[in-house]
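Visitor: generate a structure from the sequence data that follows.
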Amino acid sequence: MSHRMALAALCTVMALTSLTSTGCVGMALGTNMGLWGIPIPVSPYYQKKQEDAFWNHERYERAPILPPLQPGGPTVALDPPSDDEVVQAWEKANPIQGGLPFLHERQRNNVRIQKEKIADYIDPPRVVPLLGPVQLHHAHYKCTVYYSEVTRVGWPIPYTTVDEDAQEVLYIDHNHFHMVGNVSGGAGSNY
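Guide: Below you'll find the model as predicted:
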């Protein structure tokens, strides 16, 4: 065996040894997961998509169960949608993320949100499984979003368009349950 072939074989063995004993690929400690042990980079788009889905589920996709309505008390919904809720619904209906930098980008500037209650009513009592006797309180809102949209195209011919009077209308429902009757569940309960 020539000197060069021996040197090449020694370099190959050293390279393989260093690969198996570094970082996440090491075979000396723990279980060997093979190729699954090597971390794979994930696009920030998918991470943000999961975070937004969790944010919406945690804050806006659940119907709370409130105490019973008191006689003579207020029966109107007191909480209009927050600006964050309107923007989240707007992004879901008309996404703007995912543009190609220097090729096609969109921006929304000077955002102004107007909220208007269009309906507020309470259903008659009914029994819902796992909840018991409840009333469903509906509150419907019409949210108009006024904004200016800037679109920049960079190829094949660079240009920019600005729509100063853009607007979008969103309808958001705030539904929640009210318990009915004596909610203590003791001997004097009504159900």
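
Visitor: C-alpha from now on. contacts and neighbour counts both.
Guide: Fine.

Visitor: need the three-state assignment for the residue nearest to Val111 when sequence neighbours are not counted.
Guide: Excluding its sequence neighbours, the residue lying closest to Val111 (CA to CA, 6 or more residues apart in numbering) is Tyr147, at 4.4 Å. What DSSP: H, G, I helix; E, B strand; the rest coil gives for Tyr147 is strand.

Visitor: here's the other one to compare against:
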Amino acid sequence: MLLTFEKKILGLLVSASLVASTGCIGITQGVNLGPLAIPVPISPYFQDQEELEFHNHERYERVPIIGPITAGGPAIALDPPSDDEVMQALERARPVRGGLPLLHEKQRNNVKIVKEKISDYVDPPRFIPLIGMASLHHAHYKCTVYFEERTINGWPVPYTLEDKESAEVLYIDHNHFHMCGNPDTGASSIY
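Guide: The predicted structure is shown next:
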């Protein structure tokens, strides 16, 4: 009787140690995070927000460094803002995302974007830390977005509001650096 009880206890201890040492939980080599090592599911809404923030940071929130302006060459800006950049700026100014389906939703339909360059100028050269001698090139754009806005309310009394002639004006700045002089780009040269 005692021998079978000891075997059961030993079997429970062995099975508990096997279960605890499988996967990410249990005995590991190195740093052990304990219960913090268990993955926690994230709502798709928050995951989408993180991806959108990374998309904006990667594309629109950085200042590029371009080679020097050639002598006698035009000092014109890079491309005007893309439609995606204008819509992202509009979403930050007047958000539509995050409505509750069947309760309250907003939609923008038939979107038309008009882009106008307001100014385009280059600052005199100066020393910029981590870059060296550079001049900052400014380009300012006025973007007018025409759209139809539809607001759907579903509770307590369902109704729909439609604004056929909505317009928003956004000002978008495109700045980039031009290196000055004979910059050392790090490329190997033949002596």
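
Visitor: drop the TM-score for these two in here.
Guide: Superposed pair, TM-score by TM-score structural alignment, normalised by the length of the first structure: 0.79. Supporting alignment: 166 aligned residues with a CA RMSD of 2.4 Å.

Visitor: what is the mean deviation of the strand or helix carrying Asn175 of the second structure from its aligned residues in the first structure?
Guide: In this assignment (DSSP states H and E), Asn175 of the second structure forms part of strand 159-179. Comparison of strand 159-179 of the second structure with the first structure after fitting gives an average deviation of 0.5 Å (mean CA distance after the TM-score superposition for the first structure).

Visitor: which helix of the first structure spans the most residues?
Guide: Counting residues, the longest helix found in the first structure (DSSP state H) is helix 3-20.

Visitor: show me what that one is packed up against.
Guide: Where contact means 3 or more CA pairs under 8 Å, 6 or more residues apart in numbering; DSSP states H and E, helix 3-20 of the first structure is not packed against any helix or strand.

Visitor: any idea how far Leu29 of the first structure is from Thr12 of the first structure?
Guide: 23 Å (CA to CA, to the nearest Å).

Visitor: for Leu19 of the first structure, that is, sorry about that
Guide: Counting by CA to CA, the gap from Leu19 of the first structure to Thr12 of the first structure is 11 Å.

Visitor: please identify the helix or strand for the spatially most central residue of the first structure.
Guide: The centroid of the first structure falls nearest to Asp52 when counting by CA atoms, centre = their mean (1.9 Å). Using DSSP H and E, Asp52 of the first structure falls within helix 44-59.

Visitor: ok, average deviation of that helix from the second structure?
Guide: For helix 44-59 of the first structure, the mean distance to aligned residues of the second structure following superposition is 0.8 Å (mean CA distance after the TM-score superposition for the first structure).

Visitor: that helix: what's the following helix or strand?
Guide: Toward the C-terminal end, the helix or strand that comes next after helix 44-59 of the first structure (DSSP H and E) is strand 65-66.

Visitor: list the buried residues for stretch 93-112 of the second structure?
Guide: For stretch 93-112 of the second structure, the neighbour count (16 or more other CA atoms under 10 Å) marks 104-106 as buried.

Visitor: contact partners for Val40 of the second structure?
Guide: By CA atoms under 8 Å, 6 or more residues apart in numbering, Val40 of the second structure lies in contact with nothing.

Visitor: any idea which element it lies in?
Guide: Take DSSP H and E as the rule and Val40 of the second structure turns out to sit in neither a helix nor a strand.

Visitor: just tell me what it corresponds to in the first structure.
Guide: Using TM-score structural alignment, the equivalent of Val40 of the second structure in the first structure is Ile40.

Visitor: which residues in the second structure does stretch 50-70 of the first structure align to?
Guide: Stretch 50-70 of the first structure maps onto residues 50-70 of the second structure, going by TM-score structural alignment.

Visitor: when Leu29 and Thr12 of the first structure are compared, which one has more neighbours?
Guide: Neighbour count, other CA atoms under 10 Å: between Leu29 of the first structure and Thr12, Thr12 has more, with 12 against 9.

Visitor: show me what the more buried one aligns to in the second structure.
Guide: Under the alignment (TM-score structural alignment), Thr12 of the first structure pairs with no residue of the second structure.

Visitor: can you report how many residues lie near His140 of the second structure?
Guide: His140 of the second structure: 19 surrounding residues under other CA under 10 Å.

Visitor: spatially, what comes nearest to it if we skip its sequence neighbours?
Guide: Asp173 (4.6 Å).

Visitor: would you agree that neighbour is in contact with His137?
Guide: No. The pair Asp173 of the second structure / His137 is not scored as a contact, 10.4 Å apart, by CA atoms under 8 Å.

Visitor: so is Glu116 of the first structure in a helix, a strand, or just coil?
Guide: Classified using three-state DSSP, Glu116 of the first structure is strand.
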